[in-house]
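K.L.:
My questions concern the predicted model and sequence given below.
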Amino acid sequence: MSDGAAPLAPHRLAVLGSPIAHSKSPALHRAAYAVLGFDWQYEAVEVASAGLADFVGSRDASWRGLSLTMPLKQEVLPLVDELDRRARLTGAANTVRFDGGRRLGFNTDIGGIVGALADAGVSHSARAGVVGGGATAASAIAAIAELGASEVEVFVRTPARAAALEPLAGSLGLRIAVRPIAELASAEGLDLVVATVPGGTELGVRPGAALTAGSVLLEVAYDPWPSPLVAAWLDGGGTVVHGLGMLLHQALLQVRVFANGDPEAALPGEAEVLAAMRASIA
């Protein structure tokens, strides 16, 4: 695609994590840059926590930015010069843009969750649940607040892990209750559940009939699929939103960041870009 503007200079980008070989982020980003006409390289690079600071600090001027998986989303915070509002709010940045010698951190996971749910026809929640207590759970809570919810229940194996989520929920005007994971079997009255645990996690509990019948499940992990929780949800006749939807929409916002410096600034011909990204992971 070309709108007559001069093409941007070649740049390098990567998604970091460990393990990372399964990531579909390279396919998504390469599809976007092909449509946009950018001569940009995007790859998956195996980087564990111990190597993050050295990797970030050793990038030269050819590098435009990075996508980050857990636990790097939290560990990168001391390495950036400025965080956007959502990254400050959640204490997690899944995106870093190199900008004239400065490192800018962004959280596009919140928008990814909202976008995936919108694709599935879910644009509002009154009372939602979150499975897990880490950084992605924080993004899920922020997304739930954007959907208009007034109450959230967090289901975790270790309640202490969710301690940081309580002040976050309070700052967003949400009432929060932290529950043992076993209470998924008896939970009811929720219209949405966002599962944020690593892919393939065996929770040791099956969601109850009232929960699967009354709420939509968004499973943010996409590999392996279906997860044990998704399989149980589908067995119960419930509705599930695939984790690839979140990956797609958070990646679109990352492309905005890398191209425009702003996750809210739409791309030229964005509908075509999104369609190509969606087709790349179909």
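P.N.:
Yep, that arrived. Numbering: from 1, shown residues only.
K.L.:
Only C-alpha atoms from now on, for both contacts and neighbour counts.
P.N.:
Noted.
K.L.:
which stretches of the protein form strands?
P.N.:
11-17, 40-46, 63-68, 82-83, 95-99, 102-106, 127-131, 151-156, 175-180, 192-195, 216-219, 239-241 (DSSP state E).
K.L.:
Make TSV from the ones you listed and add mean neighbour count and distance to Ile141 to it.
P.N.:
Below are the strands of the chain laid out as TSV (neighbours: other C-alpha atoms under 10 Å; distance: least, C-alpha to C-alpha, whole Å):
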stretch	mean neighbour count	distance to Ile141
strand 11-17	21	23
strand 40-46	18	28
strand 63-68	22	19
strand 82-83	18	19
strand 95-99	23	19
strand 102-106	21	17
strand 127-131	26	7
strand 151-156	23	7
strand 175-180	17	10
strand 192-195	26	9
strand 216-219	25	13
strand 239-241	19	17
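K.L.:
Comparison target below:
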Amino acid sequence: MWGHPVSHSLSPVLHRAAYAALGLPGWGYERRDVDVDGFDAALAGLDASWRGLSLTMPLKEAALAAAETVGGTARATGAANTLVRIGDGSGGGSGGDGRWAAENTDVVGIVRALADAGAREVTDAVVVGSGATARSAVAALATMGVRRVTLMVRAQPRPETVEQARRSGLTVDVVTLGDWRRADVVVSTVPPPAVGGLDRMPPAGGSGTVLLDVVYGGGRTPLEDAAAAAGWSVAPGVDMLLHQATEQVRLMTGSEAPVEAMREALRAELARRG
């Protein structure tokens, strides 16, 4: 897991549990604090033993640029949270088997987390934020049948996010933080300090509203508390983390991920952290 910061990341817990359940004792998974300026050198320094990388902010766009091949969701969103080694890595550098394939498993993670929370027939959605993770949310919502997405932002949305939504066939509205519109699902992609004033949520509609706050940690976020008080269903951010990690495990190992073993390890670690 690379990014800045990464000390809080639960990804090592998930991946190590998967490797143990799959009988891969030689596999390891570590955190490494890497910023954008140090990314290229860090990537070039990896030897042939590395099968893949998980990337978090602020490296999702840099990872995409470093890849030789780009998967469909990574291309659509302009961001990658996963790099998978092409071949065995023995070619080195930018040629042969030293190349990397970029993927974006955040998209499937969002879809599965929302589905677990009861989101089924959805047509209208709100996405809080407009950065790389917001683009993953837009891509996920498009696959779920959403037709209109409202981007809720503090100032101006990133133009590439608006363009991506329109390319996906979605009608796009832009509103300021706290200007709530009717929605079947809401996905928040910004940290808690950036969402002040969002607690004045409207009551859930007749068919219900599902919130996914991608932020995870100890207990509910303020946004999740406000959503629950308004009668919304809440998809925990750790569910997205779990589901995107299962797809990473499949891509990196070539085996189906042991979902329940990973889920149990996640629960145990969250309980330990309190």
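P.N.:
Done, it's in. Source: prediction; values computed, not measured.
K.L.:
And the TM-score between these chains?
P.N.:
The TM-score (TM-score structural alignment, normalised by the length of structure 2) is 0.88; 255 aligned residues with a C-alpha RMSD of 1.7 Å.
K.L.:
sorry, back to before: could the strands of structure 1 go into CSV alongside distance to Val230 of structure 1?
P.N.:
Converted to CSV, those look like this (distance: least, C-alpha to C-alpha, whole Å):
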stretch, distance to Val230 of structure 1
strand 11-17, 24
strand 40-46, 27
strand 63-68, 25
strand 82-83, 33
strand 95-99, 27
strand 102-106, 29
strand 127-131, 12
strand 151-156, 16
strand 175-180, 19
strand 192-195, 9
strand 216-219, 7
strand 239-241, 7
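K.L.:
Now do the contacts for Val111 of structure 2.
P.N.:
Contact analysis of Val111 of structure 2 by C-alpha atoms under 8 Å, 6 or more residues apart in numbering lists Ala140, Leu141, Met144.
K.L.:
who wins for neighbours among those residues?
P.N.:
Using other C-alpha atoms under 10 Å as the neighbour criterion, Leu141 leads the contacts of Val111 of structure 2 with 30 neighbours.
K.L.:
What's the match for that residue in structure 1?
P.N.:
Under the alignment (TM-score structural alignment), Leu141 of structure 2 pairs with Ile144 in structure 1.
K.L.:
And for Arg200 of structure 2?
P.N.:
Mapped onto structure 1 by TM-score structural alignment, Arg200 of structure 2 lines up with Pro207.
K.L.:
now swap in Ala21 of structure 2 and tell me
P.N.:
Checking TM-score structural alignment: Ala21 of structure 2 goes with Val35.
K.L.:
For structure 1, which segments count as helices?
P.N.:
Counting by DSSP state H, one finds helices in structure 1 at the ranges 25-36, 52-57, 72-75, 85-90, 109-119, 135-146, 165-171, 209-214, 228-235, 243-260, 270-280.
K.L.:
Run through who's touching the second one.
P.N.:
Right, the one you point to is helix 52-57 of structure 1. Contacts to helix 52-57 of structure 1, defined as C-alpha under 8 Å, 6+ apart, come from residues Val47, Leu72, Val76, Leu79.
K.L.:
same deal with the shortest one?
P.N.:
Where contact means C-alpha under 8 Å, 6+ apart, the residues beyond helix 72-75 of structure 1 that reach it are Gly17, Ala48, Ser49, Leu52, Gly91, Ala92, Ala93, Asn94, Ala135.
K.L.:
check contacts around Ala230 of structure 2.
P.N.:
Contacts for Ala230 of structure 2 (C-alpha under 8 Å, 6+ apart) come out as Met201, Pro202, Pro203, Ala204.
K.L.:
can you tell me how far the aligned partner of Glu68 of structure 2 in structure 1 sits from Arg102 of structure 1?
P.N.:
Matched by TM-score structural alignment, Glu68 of structure 2 corresponds to Asp81 in structure 1. Applying C-alpha to C-alpha, to the nearest Å, the value for Asp81 of structure 1 to Arg102 of structure 1 is 6 Å.
K.L.:
coming back round to it: next up, the contacts around the match of Leu141 of structure 2.
P.N.:
Contacts of Ile144 of structure 1 (C-alpha under 8 Å, 6+ apart): Ser125, Ala128, Val152.
K.L.:
so which of the residues you listed hold up in structure 2?
P.N.:
For the contacts of Ile144 of structure 1, the aligned pairs still in contact in structure 2 (both residues aligned by TM-score structural alignment, their matches' C-alpha atoms under 8 Å) are Ala128.
K.L.:
Pick out whichever of the contacts of Ile144 of structure 1 sits closest to Leu229 of structure 1.
P.N.:
For these, the closest approach to Leu229 of structure 1 (C-alpha to C-alpha) belongs to Ala128, at 16.5 Å.
K.L.:
Now do the same for the closest one: its match in structure 2.
P.N.:
Under TM-score structural alignment, Ala128 of structure 1 pairs with Ala125 in structure 2.
K.L.:
Surely that match touches Val146?
P.N.:
Yes: counting by C-alpha atoms under 8 Å, Ala125 of structure 2 touches Val146, with 6.7 Å between them.
K.L.:
counterpart of Thr221 of structure 2 in structure 1?
P.N.:
Under the alignment (TM-score structural alignment), Thr221 of structure 2 pairs with Ser227 of structure 1.
K.L.:
correct me, but its match touches Thr201?
P.N.:
Yes: applying C-alpha under 8 Å, one finds Ser227 of structure 1 in contact with Thr201, separated by 7.1 Å.
K.L.:
Comparing the two, which residue is more hemmed in?
P.N.:
Ser227 (18 against 12).
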